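1. here is my input; please provide its structure:
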Amino acid sequence: MPKIYADITRTIGNTPLVRLEKTARYHGVVAEILLKLEFFNPLSSVKDRVGVAMIEAAIKEGKLGPDTVIIEPTSGNTGIALAFVAAARGLRLILTMPETMSVERRKLLKVLGAKLVLTEGARGMRGAVEKAWELQRMIPNSIILDQFSNPANPEIHRRTTAEEIWRDTDGRVDMLVAGVGTGGTITGIAEVIKSRNPAFRAIAVEPARSPVLSGGQPGAHKIQGIGAGFIPAVLNRNIIDEVIQVEDEDAGETARLVNRLDGIPVGISSGAAIWAAIQIGRRPENEGKRIVTIVPSCSERYLSTWVFESVDVGSDPVP
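-> Next up, the predicted model:
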């Protein structure tokens, strides 16, 4: 039946679960891996949910009006989400971002009308966060929504993402594998499903080169979107049953493999999450178990990065 939406933000959510077939067989996986394809959101990432949730919460609480300047540190996808929501709602937005983030992300932010302030790449998200607070002190009538501490972040996943997974699996789900950036996704989903299924396990994914969740030191890594280098305030560490560290190269190789074998255009952090899900899914004790893996964004946003730099864009020989 035809349906017309009032604006693009109303199209967020209800993303599909798709079984990982060929890549799973290639790696000898004995569990069932289902990918939650968040790039089906309008601006192609899981952060679309968070962007609209934080803005709507701030408006409802009286913290955000038509003359308020929104400032936010981002590794890219949250900024893109905020940018399209701000454009649709007529709001002003300044974003701080490490200079190492992909060109596609940076261009899209500017196309959507946001102002962009780049910070030193080696300092990671911590540098972007510090710059955002510096700007907030300088700019009158400005607000930082702060995805790392904003309760609207995990709450939107409680209300939508968790319920979608529960509905689409008929409640038959054994594990969640999710990369941790802010921690909102894994927190919101796991809190809801664990309350209904105490045997449900939540596996967090972080970069091996910045193993903060595992008690290690923050470090530079190439898995955009996860591994902020600190423990985010919204992350409920009590719901995490296991942390898996992923090397940059494994994340990249897995992303390329899934694109090629399954035709699913996953990006860098998705490659990390899927690599972790494969390790879990190969364990004999997990035979027949159902593992839902969050795919935050698609490969199109990373074509200029190291993951796909070896792709030859020239003419191919044919018979």
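2. can we go C-alpha only for contacts and neighbour counts from here?
-> Fine.
3. okay, buried residues for the helix or strand harbouring Lys110 please.
-> Per DSSP states H and E: Lys110 is located in helix 103-111. For helix 103-111, a neighbour-count test (16 or more other CA atoms under 10 Å) marks Arg105, Arg106, Leu108, Leu109 as buried.
4. could you do stretch 295-311 as well?
-> Neighbour count says stretch 295-311 has Val295, Pro296, Ser297, Cys298, Ser299, Arg301, Tyr302, Leu303, Thr305, Val307, Phe308 buried, by 16+ other CA under 10 Å.
5. could you do stretch 255-271 as well?
-> For stretch 255-271, burial by neighbour count (16+ other CA under 10 Å) applies to 255-259, 264-271.
6. picking that back up, and of the buried residues of helix 103-111, the nearest to Gly215?
-> Using CA to CA, Arg105 comes nearest to Gly215 of these, at 30.4 Å.
7. wait, the closest one touches Glu300, no?
-> No: taking contacts as CA atoms under 8 Å, Arg105 lies outside contact range of Glu300: 10.1 Å.
8. distance from the chain centre to stretch 234-254, please.
-> Between the centre of stretch 234-254 and the centre of its chain there are 12 Å (CA atoms, centre = their mean, to the nearest Å).
9. so what touches it?
-> Contacts to stretch 234-254, defined as CA atoms under 8 Å, 6 or more residues apart in numbering, come from residues 148-151, 153-154, 182-184, 186-187, 190-191, 201-209, 211, 213-214, 221-223, 268-276, 307.
10. one more, for comparison:
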Amino acid sequence: MAANRFHDILGTVGRTPIVRINKLAPARVNVFAKVEAFNPMGSVKDRLALGVIEDAERRGALKPGQTVIEATSGNTGIGLAMVCAVKGFPLVVTMAENFSVERRRMMRFLGAKVVLTPAALKGSGMLAKAVELAQAHGWFLCRQFENEANADMHTRTTAPEILAAFEGERLDYFVTGYGTGGTLKGVARVLRQARPDTRIVVCEPDNSPILGSGLPQPRAADGTPGESHPAFRPHLMQGWSPDFIPKLTQDAITAHWIDRVLPINGADAVRRAKELAQQEGIFAGISAGATLAGALQIAEEAPDGATILCMLPDTGERYLSTPLFEGIGIDMTQEELAISRSTPGARFDAAAPPPPAAPAQQPVAPPVSKDVEAFVEALLADAAQPVVLFALEWCEFCWSVRKLFATLGVPYRSVDLDSTEYQRDDRGGQIRAVLAARTGKRTIPQVFVGGQWIGGCTETLDLAKEGRLQAMLKAQGVACDEGVRVEPGALLPAWLQPR
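-> Sure thing, here's the model as predicted:
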């Protein structure tokens, strides 16, 4: 294909930039970061996903139309969802329930099915579930923690990118974490051959020192982890350090490619991720903050002129519901309120300006046609479709009512007054005038059940919470799930939900 033109999105995986860290690093050394958020789905695991699937296709291990399954903390699943969407494979992922909700929503948005496992069972639990499902249904299991195609992808792509970026220059330290061990093994074996003087530093959570403990990993007969590592403890770095030593990581240990294991504090990881965003303009996740914390620790010890490269595995967008965003509010702070109050306009605490004086002659609204009045009457009298929602296509409050009906399984007719269907001759505006004359309200949405107006968004949500809406529906012969408990706050637009 032509330069910067690709056959599909998979052609954009890899070739991520290496960026100098300027403000956070000591001036006497050179600290660089490989920003894997530039992959199409925002993480280094896009490389793994593409490598594993294409390898399985080449070997015939993955047949056309076969379901792919994998255990993941999120990033691998997101990458696999992208690859499987392009290649036409159904995807099921298993994921512990305590990983960030953004990840499971992204995977489902890309078409994957997400099966949650109890948090108490940790990473080994979600892995065991994936194995169980693969065996039961004949699905292709990616086995990212021991699949050589994972490490091979980094040997073919990540490592050469690093070598090319530092050709003819020093590269004293390569700092990385480990999740599957694919980046570690795939890059380390190339650096050992091409740059034997480069020291390879592996970071892990200080409260979960699996590698640092020196204790062996219990394994089943097939080499997979038989149980959690005895040194594992829950930690903040999602995607880093599962509760076992993956085979690919063990391979790097056995080959003596790791020069140092560096423990990283969770609070330092969060702090460095925030500093990375606010001082370097690089938006990355907690594991990236942890790796940067390790690189900066090395920088303090390194000789003058040393060059350090660290891996930043993913973007910060999939950490919105985690401690990384603790204290990052959605309401204005006192400082922001002070800025707002420094000028008189568009303030929440200021009185609304007086309405403009009425013109001498008010414009006359066009008369409502008889056929529009008849149309509304017919809609509300239609016993075959007792629930009618008069709405706007993209109004958040209208969507709240739609979500309510979807939650309860209620069939309804939606009349979207701003849609192209109702724009001609201002038909939508005329319908709105008919509704206003009937209900005394000009607001939208307007909800009717059996020809009876029940209100707008909040009134409808409140009726559902009290169970009165369900009773009205039952009286009209409308099916609904009466066992669903409705929490109106959860259905309102995000900016209005109770906090």
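11. which ones among the contacts of stretch 234-254 of the first structure are found in helices?
-> Assigned to helices by DSSP state H, the following of the contacts of stretch 234-254 of the first structure qualify: 153-154, 184, 186-187, 190-191, 268-276.
12. that older thread, list only buried entries from the contacts of stretch 234-254 of the first structure.
-> Here, 16+ other CA under 10 Å leaves 148-151, 153-154, 182-184, 186-187, 190-191, 201-209, 211, 213, 221-223, 268-276, 307 buried among the contacts of stretch 234-254 of the first structure.
13. sorry, back to before: from the ones in helices among the contacts of stretch 234-254 of the first structure, which is closest to Pro232 of the first structure?
-> Gly184 (8.8 Å).
14. excluding residues flanking it in the chain, which one is nearest the counterpart of that closest one in the second structure?
-> Under the alignment (TM-score structural alignment), Gly184 of the first structure maps onto Gly182 of the second structure. Nearest non-adjacent residue to Gly182 of the second structure, counting by CA to CA, 6 or more residues apart in numbering: Ala151, 4.2 Å away.
15. give the aligned equivalent of that neighbour in the first structure.
-> In the first structure, the residue equivalent to Ala151 of the second structure is Pro154, according to TM-score structural alignment.
16. ok, whatever residue of the second structure lines up with Pro232 of the first structure - how many residues close by?
-> The equivalent of Pro232 of the first structure in the second structure is Pro246 (alignment by TM-score structural alignment). The burial count assigned to Pro246 of the second structure is 23, neighbours taken as other CA atoms under 10 Å.
17. do Asp312 of the first structure as well
-> Asp312 of the first structure has 8 neighbouring residues, counting by other CA under 10 Å.
18. what's it aligned with over in the second structure?
-> Going residue by residue (TM-score structural alignment), Asp312 of the first structure aligns to Gly329.
19. the helix or strand hosting Val388 of the second structure corresponds to what range in the first structure?
-> For Val388 of the second structure, the element it lies in under DSSP H and E is strand 387-391. With TM-score structural alignment applied, strand 387-391 of the second structure matches no range in the first structure.
20. which strands and helices sit next to the helix or strand following that strand?
-> Moving toward the C-terminus from strand 387-391 of the second structure, the next helix or strand (DSSP H and E) is helix 396-408. On a contact count with 3 or more CA pairs under 8 Å, 6 or more residues apart in numbering; DSSP states H and E, helix 396-408 of the second structure meets helix 457-466, helix 488-491.
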